[in-house]
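>>> Structure for this input, please:
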Amino acid sequence: MSNVGLIIEERAADLGNFLVGRLLPFRQKRAVGPFVFIDHMGPAHLKDYQNLDVGPHPHIGLSTLTYLFEGSIQHKDSLGNDLEITPGAVNWMNGGKGVVHSERTPEYLRQTEKMLHGLQIWIALPKHLEEMEPSFHHIEADKLPTWSENGVDFKLIAGKYKDLESPVPVHSPLYYIEIKAKEDAKINLGDGLFGESALYILDGKVIDGGNEYGEKQLLIAKDASLCEIEIKAGSTIYIFGGDAFPEERFIYWNFVSSSKDRLEQAKEDWKNHKFPTIPGDSDYVPLPDYTKK
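I've put the predicted structure just below:
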C-alpha cells in the first residue's frame, strides 16, 4: 500500500532574471512541518554576461537554508556577513525581527560561464522566537553527519535523525536528509522520522507501494513512520519534515509570520526604509504589489 498522500509537481516561478522550480507552498499543502517554502534553483548554465543578482531584500519570522549542488553564491547581509557559499555547505540565516541580505554571483565568476544549482528553503520560527535577534551561521560541508548503508549514502543536512544531529542550529524539531543511491536499494527511515514528512526527487526514481515516481516530484507522506521505499541506482532524493506548529503561518513576499498584522508592519517598514542595511550593497528591491496582474 502506498504511503504517498499527495504528489506536488515542481512549478516554474520567475525571480526576475532567474527561473526556479517552486515546490512549497502549494495550494493543497502550505507547509510540511515547519518547512514553508522551497525553491529548486536550476540547474542553470549562465553565460559570461549572465549572473545571479538578487538585491537586498528583507526577511522576518523565518530561517533561510541555502544548499548548493553546483556553483557559488556571494551572501551579504545587514549583520555584516560577506561570504561565498559553495556546494555542500549550508548557509543558515535567522530572520527573526528583521534582516536584509543579497545573493549574487561572486565577483571572480561574473565574466565567466558558470553553473548554478541548489535548493533554497524557508523554515518558520516558533511563535515565541519570531521576533528573535537575527543571526547567521555558515556550516562547511565536512561538518555534516554522513553514513552509508547497502550502497546508499546519507547526509543529515539539518535537524535530528535517531542519535545524529546536524550542527545547523535549528529552532524546532525537524530533519532534512540527503540520500544518494549508487545501486538499487530499499531504504526505511520511518523509525527515525516524526511529524509531517515529504520526499523530493531531484534525480532518478523511487517506488512506493508499487507506484513509480520521478524527478521534480514532491511526495507528501501519509505517515512519516512508514517511510519505506525503493530507490533506483543514480537517484538523489531529499526527505524533510518535522513537527508542525499549532498556529498557521502567513506569507507575503519574503515575510513569514503567525500574525497578519505583523506582515503589514513589515511591509510598511520596508517601504519606509526602516530595515537595517547591508554594508557595501546599497541597492533596494521594491515591495511587490501582488494585486497587479
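>>> For the rest of this, base every contact and every neighbour count on C-alpha atoms.
Fine.
>>> Chain neighbours aside, what residue packs nearest to Phe26?
Excluding its sequence neighbours, the residue lying closest to Phe26 (CA to CA, 6 or more residues apart in numbering) is Ile8, at 7.7 Å.
>>> Check the chain and tell me which residue is nearest its centre.
Among the residues of the chain, the one closest to the centroid is Ile121, at 1.6 Å (CA atoms, centre = their mean).
>>> what's near enough to touch it?
Applying CA atoms under 8 Å, 6 or more residues apart in numbering to Ile121 gives the contacts Phe35, Val36, Phe37, Ile38, Asp39, Thr64, Leu65, Thr66.
>>> again, but for Ile139
Ala89, Val90, Asn91, Trp92, Pro167, Val168.
>>> Now, those that are in strands?
Val90, Asn91, Trp92 (DSSP state E).
>>> okay if I get these as TSV plus neighbour count and distance to Leu15?
As requested, the ones in strands among the contacts of Ile139 are exported to TSV (neighbours: other CA atoms under 10 Å; distance: CA to CA, whole Å):
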residue	neighbour count	distance to Leu15
Val90	24	22
Asn91	23	20
Trp92	22	21
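>>> mind listing the helices for the protein?
260-271 (DSSP state H).
>>> and which of the contacts of Ile121 is nearest to Lys114?
Ranked by distance to Lys114 (CA to CA), the contacts of Ile121 are led by Thr66 at 18.1 Å.
>>> here's the other one to compare against:
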Amino acid sequence: MSNVGLIIEERAADLGNFLVGRLLPFRQKRAVGPFVFIDHMGPTHLKDYQNLDVGPHPHIGLSTLTYLFEGSIQHKDSLGNDLEITPGAVNWMDGGKGVVHSERTPEYLRTTDKVVHGLQIWIALPKEKEEIDPSFTHIESNKLPTWSENGIDFKLIAGKYKDLESPVPVHSPLYYIEAKAKVDGKVNLGSGLFGESALYILEGEVIDEGQSYGEKQLLVAKDASICTLNLKAGTTIYIFGGDPFPEERFIYWNFVSSSKERLEQAKEDWTNHKFPLVPGDNDYVPMPDYKTKK
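This is a model prediction of the structure:
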C-alpha cells in the first residue's frame, strides 16, 4: 500500500520581477511539521540587464533557510551581515522578534547573464521562541553531514537524522535531507524520520508501490516511519519534516505567528517604519494592501 497521502503540484507565484514555484502552504496542507512555507526559485535565467532585486523586507516568528542549486544571491540584513549566498551552503536566519533583509544579484554579476535556482524555506519557531533576538548563520557545504547508500548520495542539510546532526542551529526537532541517485536505487529512511514528513522531487522520477511521480511534485507521507521509495538514476529529492506544533501558525505576508494580534502589531510596525534598517540598502518594500489604523 502506498505511503503517499497527498500530492501537491508546484504552483506559480509572482514575486514582482521573479516567478517562483510555490509548494507550501497549500489549502489542504498548511504545514509539514514546522515547515510552513517553501518556494522553488527557478531555474530563472536572467540577461545582462536583468537582476534579482528583492528589497529590504521584514520577518517575525520564523527562521528562513536559503539553499541554492545554481547562481548567487547577495544577502544583507539589519544585523549588519553582508555576504554572498552560493550553491550548497546553508543560510539560516532567525527572524524572531523582527529582522529585515534584502536579496539581490551580487554587484560583480549585475552586467552579465546569470541563473538563479534554489529553495527558500520558512520554518516556524516554537511558541516560546517566537520573540527571540534575530540572528544569522552561514554554514558551508563541506560542514554538512553526508553518506551514501545503494548508489544514492545523501546530505543532511538541517536537523537530525539517526545519529547525525547538521550544524545549522534549528529550534525544534526537524530534518531536511538531500538525496541524489547516481543509479537506480532504493531509499529506506523511515527508521530515522519522525513527526510529519514530505518529499519534494526536484528532478527525475520516484516510484512508490508501482506509481510513478515526477519533478515539481511534493509528496506528503501518511506515516513518516515507513518511507521506502525507489529512485531512478539522475533523480534529486528533498525530504523534510519534523514534529508539528500544538498551536496553529498564522501567516500574513512575511510574518508568521501563533498570535493574530502579534501579526497586526507587525503590520503596523512595518507600515510606520519601526523595524530596524539594513545598513547600505535604503530601499523599502511596502506591505501589500494594508493601511495603518487612524
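>>> what's the TM between chain one and chain two?
Once superposed, the chains reach a TM-score of 0.99 (TM-score structural alignment, normalised by the length of the first structure), with 291 aligned residues with a CA RMSD of 0.8 Å.
>>> got a winner among the contacts of Ile121 of the first structure for most neighbours?
With neighbours defined as other CA atoms under 10 Å, the most crowded of those is Phe35; it has 28 neighbours.
>>> Please report the distance of the residue nearest to it when sequence neighbours are not counted from Asp77 of the first structure.
Nearest non-adjacent residue to Phe35 of the first structure, counting by CA to CA, 6+ apart: Ile123, 4.5 Å away. Plainly put, Ile123 of the first structure is 18 Å away from Asp77 of the first structure if you go by CA to CA, to the nearest Å.
>>> Just flag the most distant two among the contacts of Ile121 of the first structure.
Across the contacts of Ile121 of the first structure (CA to CA), the longest gap, 14.1 Å, separates Val36 and Thr66.
>>> Please give me every residue in contact with Phe35 of the first structure.
Counting by CA under 8 Å, 6+ apart, Phe35 of the first structure touches Ile121, Trp122, Ile123, Ala124, Gly241.
>>> Looking at those residues, spot the one nearest Lys222 of the first structure.
Nearest to Lys222 of the first structure among the contacts of Phe35 of the first structure: Gly241, at 12.2 Å, using CA to CA.
>>> Report the contact partners of the aligned residue in the second structure for the closest one.
Aligning on TM-score structural alignment places Gly241 of the first structure opposite Gly241 in the second structure. Contacts here follow CA under 8 Å, 6+ apart; on that basis Gly241 of the second structure touches Val32, Gly33, Pro34, Phe35, Leu174, Tyr175, Tyr176, Phe194, Gly195, Glu196, Ser197, Ala198.
>>> Look up the closest residue to Val170 of the first structure, ignoring the ones flanking it.
Among residues not flanking Val170 of the first structure along the chain, Gly159 sits closest, at 6.4 Å (CA to CA, 6+ apart).
>>> gap between the one you found and Phe240 of the first structure?
Distance from Gly159 of the first structure to Phe240 of the first structure, by CA to CA: 9 Å.
>>> what touches both of these two?
With CA under 8 Å, 6+ apart, Gly159 of the first structure and Phe240 have common neighbours Leu174, Tyr175, Tyr176.
>>> Just to check, Lys182 of the second structure is in contact with Leu231?
No: at 9.4 Å, Lys182 of the second structure does not count as touching Leu231 under the criterion of CA atoms under 8 Å.
>>> higher neighbour count, these two?
Leu231 (26 against 16).
>>> so who does the more buried one touch?
Ala181, Asp184, Gly185, Lys186, Val187, Gly204, Glu205, Val206, Ile207.
>>> that older thread, could you provide the ones in strands among the contacts of Ile139 of the first structure in TSV, with additional columns for distance to His128 of the first structure?
Below are these laid out as TSV (distance: CA to CA, whole Å):
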residue	distance to His128 of the first structure
Val90	25
Asn91	23
Trp92	19
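>>> Which members of the contacts of Phe35 of the first structure are positioned in strands?
Filtering the contacts of Phe35 of the first structure for strands - DSSP E - leaves Ile121, Trp122, Ile123, Ala124, Gly241.
>>> wait, which of these is closest to Glu264 of the first structure?
Using CA to CA, Ala124 is the member of these that lies nearest Glu264 of the first structure, at 17.5 Å.
>>> Tell me which residue of the second structure matches up with that closest one.
Aligned by TM-score structural alignment, Ala124 of the first structure pairs with Ala124 of the second structure.
>>> burial measure for the closest residue to its match other than its chain neighbours, as a count.
In space, and not counting its chain neighbours, Ala124 of the second structure is closest to Leu62: 4.4 Å by CA to CA, 6+ apart. The number of residues packed near Leu62 of the second structure is 31, by other CA under 10 Å.
>>> Pull the contacting residues for Leu62 of the second structure.
Contacts of Leu62 of the second structure by CA under 8 Å, 6+ apart are Asp94, Gly95, Gly96, Trp122, Ile123, Ala124, Leu125, Glu130, Phe255, Val256, Ser257.
>>> mind checking how far it is from Pro134 of the second structure?
10 Å.
>>> Now, of the contacts of Leu62 of the second structure, which are buried?
Listed as buried from the contacts of Leu62 of the second structure are Asp94, Gly95, Gly96, Trp122, Ile123, Ala124, Leu125, Glu130, Phe255, Val256, Ser257; burial here means 16 or more other CA atoms under 10 Å.
>>> next one: stretch 157-171 of the first structure to chain centre, how far?
Chain-centre distance of stretch 157-171 of the first structure: 15 Å, with CA atoms, centre = their mean, to the nearest Å.
>>> circling back to that earlier point, what two of the contacts of Gly241 of the second structure have the greatest distance between them?
Longest distance between any two of the contacts of Gly241 of the second structure is 13.6 Å, between Phe35 and Phe194; criterion CA to CA.
>>> which ones are touching the closest residue to Ala221 of the first structure other than its chain neighbours?
Distance criterion CA to CA, 6+ apart; nearest residue to Ala221 of the first structure, sequence neighbours excluded, is Val4 at 4.7 Å. Applying CA under 8 Å, 6+ apart to Val4 of the first structure gives the contacts Asp208, Leu219, Ile220, Ala221, Lys222.
>>> So Val4 of the first structure versus Tyr200 of the first structure, what's the distance?
Val4 of the first structure is 12 Å from Tyr200 of the first structure, where distance means CA to CA.
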